[in-house]
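Student: dropping a prediction and its sequence here:
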Amino acid sequence: MHSTLNTQHSTLNAPCGVLLIDKEPDMTSHDAVAICRRQLKFKKIGHCGTLDPMATGLLMLVIGKATKIQDLLMAEDKEYIGTLKLGATTNSQDKDGEIEEEKEVPAFTDEQIDLAFNEYVGKFEQIPPMVSAIKKDGVPLYKLARKGKVVKRDPRPVYVTDYSIDRIALPEVDFTVQCSKGFYVRTYAHDIGQDLNCGAHLTALRRTRSGKFTLDRAMTAAELKTASAEEIQKAMISLAEISLMRGA
């Protein structure tokens, strides 16, 4: 009898909510989940949308019953700030890959750069990079890419609602983009480079928003590593607050 009461008690007090993390570079989304599981001593934790190891910024962890709204949260629009470098393409479309081709970067005007970005507004299709988590016959593409394999990827519908060019210091361009879920910023950088006929790859990426969630309430990766279970629970956003935020 005593043990049944204990289990009921632990289910009632089980952590539940969304924890926002400001991911640091070279940490995978999976690492963040593992650290959180360890600190909370609780297994039922997932994340909403993978961030590449080189990327930083907003990673949303769903904890306990909040795992039920994972798909809902993942479906929302995102905002990223990034830097692309013109003049070289890489096999991963970012700086972690190997350089495939290098070209001279013309002295583009700001208008020329803006026109290239402006081509990617509204709905269009992207071919996912070989280095991505999409699965082909059950195997993630990035695992095939590591073995030097290249497979056909189907284009996927995405959209951009807005963008801004924040700095041009050729060969670098800093930008902000508001986009749909499933959008590859690496591919965006690569495609813009192709349109400018000199190639480009992504050198920095930071996710600053997902749906209504921003970095304002995010815990840094360093804080997460040392946080107590109580501190994590305090930082979590409750399901009640989430439904208010989403206007549900």
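Tutor: Sure thing, it's come through. Numbers count the residues shown, from 1 in each chain.
Student: CA atoms for contacts and neighbours, from now on please.
Tutor: Will do.
Student: and the spatially most central residue of the chain, how far is that from Ile165?
Tutor: Centroid-nearest residue in the chain, with Cα atoms, centre = their mean: Leu51, separated by 3.5 Å. Look at Leu51 and Ile165: by Cα to Cα, to the nearest Å, they are 22 Å apart.
Student: show me the contacts for Leu19.
Tutor: If you count contacts by Cα atoms under 8 Å, 6 or more residues apart in numbering, Leu19 has them with Met60, Leu61, Val62, Ile63, Ala218, Met219, Ile232, Ala235, Met236, Ile237.
Student: from the residues you listed, which is closest to Ala116?
Tutor: When these are compared for distance to Ala116 (Cα to Cα), Met60 comes out closest, at 31.6 Å.
Student: so the closest one is in contact with His47, correct?
Tutor: Yes. Using Cα atoms under 8 Å, Met60 is in contact with His47, at 5.6 Å.
Student: with distance to Ile113 and neighbour count added, can I get the contacts of Leu19 in JSON lines?
Tutor: Listed next are the contacts of Leu19 as JSON lines, based on distance: Cα to Cα, whole Å; neighbours: other Cα atoms under 10 Å:
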{"residue": "Met60", "distance to Ile113": "33", "neighbour count": "27"}
{"residue": "Leu61", "distance to Ile113": "36", "neighbour count": "23"}
{"residue": "Val62", "distance to Ile113": "39", "neighbour count": "26"}
{"residue": "Ile63", "distance to Ile113": "42", "neighbour count": "28"}
{"residue": "Ala218", "distance to Ile113": "33", "neighbour count": "21"}
{"residue": "Met219", "distance to Ile113": "35", "neighbour count": "21"}
{"residue": "Ile232", "distance to Ile113": "43", "neighbour count": "18"}
{"residue": "Ala235", "distance to Ile113": "41", "neighbour count": "17"}
{"residue": "Met236", "distance to Ile113": "41", "neighbour count": "20"}
{"residue": "Ile237", "distance to Ile113": "40", "neighbour count": "17"}
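Student: here's the one I want to compare it with:
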Amino acid sequence: MGLAGLARLHGLFAAYKPPGLKWKHLRDTVELQLLKGLNAGKRPASEHRVRFLLGPVEGSEEKELTLTATSVPTFIDHPLVCGPAFTSLKIGIGHRLDAQASGVLVLGVGRGRSLLTDMYNAHLTKDYTVHGLLGKATDDFCEDGRLVEKTTYDHVTREKLERILARIQGSHQKALVMYSNVDLQTQEAYEMAVSGVMRPTNKSPMLMTGIRCLQFAPPEFLLEVQCMHETQKQLRRLVHEIGLELKSTAVCTQVRRTRDGFFTLDDALLRTQWDLPSIQDAIQSAAPRVAAELEKNLGPGLGTQQPSSPGWPWDSEEPSSALGLESRAGH
């Protein structure tokens, strides 16, 4: 079970991170559960060696002792002697989620960690649902932050909100074309735009490929955002800036990632499924799709940009104003 089970652990899978849980704790919990499963497998029977043991002669009533050849087990590979067979695993985290956010979190085990870099180089988009609350502003754009302002929101309508969202999407689409470094007059640019594979060729600020309002019930509203190179803090700031554009204020009450590249909520393992068999099945099930999607997205001119540091380049905390991106992109 040990080595055979380990061989089926190389690859990518998705877990569902609940709000309030740090990604490091999730990774450590997954590693602990995998090690527990690997070490729980039945080990091969201990080897036996011939030993000459001193004992009484069989069938003799005398107390005379003699050496008798006896097969005895060796305990050199016993768990109580050498400890567990597996003590650590190499597990990498893809596009991270901060403690307050929830949703799809991609992990790579063993050789699957290199695929996380391929996912980054492919510049795949991610989907989020972002909940907003009109009428107040805080210092960190979160509902439980320090209150800095309260405003009215009776004048805010869904039409006004959707008008602002359309402006945001338009400015980001222009920026996406610029960061893609393609000539709009070429057939290549047309085909990339039609197929939806237009991607930046290197690191860029947060870019939104789509944003729309799913629900509007003042003071609450729900947005769906498709983006890349984002942080959850930038998404919360987006809600704050939308509130200002509406001549009001707004805070973010929830950020939930529903898709990361080719992994969706349907692929994400719940807390009760973070065990060896479930993760092995998830990795094996996702492997063909991962290979096909990476091959499709890592085309000419894509995925050739290496990360600027050995860390996690997709976790950049550089500020980016969603509404002011168009003006900066033109410089």
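Tutor: Looks like it arrived, so ask away. What you see is a predicted model, and the numbers here were worked out from it, not measured in a lab.
Student: TM-score of the superposed pair?
Tutor: Overlay of the two chains. TM-score (TM-score structural alignment, normalised by the length of the first structure): 0.75; 207 aligned residues with a Cα RMSD of 2.3 Å.
Student: overlap between the contacts of Leu19 of the first structure and the second structure?
Tutor: Checked against the second structure using both residues aligned by TM-score structural alignment, their matches' Cα atoms under 8 Å, the contacts of Leu19 of the first structure keep these contacts: Met60, Leu61, Val62, Ala218, Ile232, Ala235, Met236.
Student: so which of those residues are in helices?
Tutor: Counted as lying in helices by DSSP state H, out of those, are Ile232, Ala235.
Student: with distance to Gln194 of the first structure added, can I get the kept ones among the contacts of Leu19 of the first structure in CSV?
Tutor: Listed next are those as CSV, based on distance: Cα to Cα, whole Å:
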residue, distance to Gln194 of the first structure
Met60, 33
Leu61, 35
Val62, 38
Ala218, 36
Ile232, 44
Ala235, 43
Met236, 42
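Student: so which of the kept ones among the contacts of Leu19 of the first structure comes closest to Lys78 of the first structure?
Tutor: Met60 (11.9 Å).
Student: returning to that earlier point: contacting residues for the alignment partner in the second structure of the residue nearest to the centre of the first structure?
Tutor: Aligning on TM-score structural alignment places Leu51 of the first structure opposite Leu97 in the second structure. Residues near Leu97 of the second structure by Cα under 8 Å, 6+ apart: Lys22, Trp23, Leu105, Thr231, Gln232.
Student: tell me which of those residues persist in the first structure.
Tutor: The contacts of Leu97 of the second structure retained in the first structure, by both residues aligned by TM-score structural alignment, their matches' Cα under 8 Å: Lys22, Trp23, Leu105.
Student: the equivalent of Leu72 of the first structure over in the second structure and Leu12 of the second structure: what is the separation?
Tutor: Aligned counterpart of Leu72 of the first structure in the second structure: Asp118 (TM-score structural alignment). In this view, Asp118 of the second structure and Leu12 of the second structure are 11 Å apart by Cα to Cα.
Student: looking at those two, which is more packed in?
Tutor: Per other Cα atoms under 10 Å, whichever of Asp118 of the second structure and Leu12 has more neighbours is Leu12, with 30 against 18.
Student: how much space is there between that one and Glu326 of the second structure?
Tutor: Using Cα to Cα, Leu12 of the second structure is found at 35 Å from Glu326 of the second structure.
Student: ok, Met228 of the second structure - how many residues close by?
Tutor: A count of nearby residues for Met228 of the second structure, using other Cα under 10 Å, gives 23.
Student: return the residue of the first structure aligned against it.
Tutor: In the first structure, Met228 of the second structure lands on Ser180 (TM-score structural alignment).
Student: could you do Lys22 of the second structure as well?
Tutor: Under TM-score structural alignment, Lys22 of the second structure pairs with Thr28 in the first structure.
Student: Asp195 of the first structure versus the residue lying closest to its match once chain neighbours are set aside, what's the distance?
Tutor: Using Cα to Cα, 6 or more residues apart in numbering and skipping the chain neighbours, the partner closest in space to Thr28 of the first structure is Pro53 (5.0 Å). Between Pro53 of the first structure and Asp195 of the first structure the distance is 27 Å, computed by Cα to Cα.
Student: I figured Thr258 of the second structure hits Asp266, correct?
Tutor: No. Between Thr258 of the second structure and Asp266 there is no contact under Cα under 8 Å: 9.1 Å.
Student: okay, those two: which has more neighbours?
Tutor: Comparing Thr258 of the second structure with Asp266 by other Cα under 10 Å, the one with more neighbours is Thr258, at 23 against 11.
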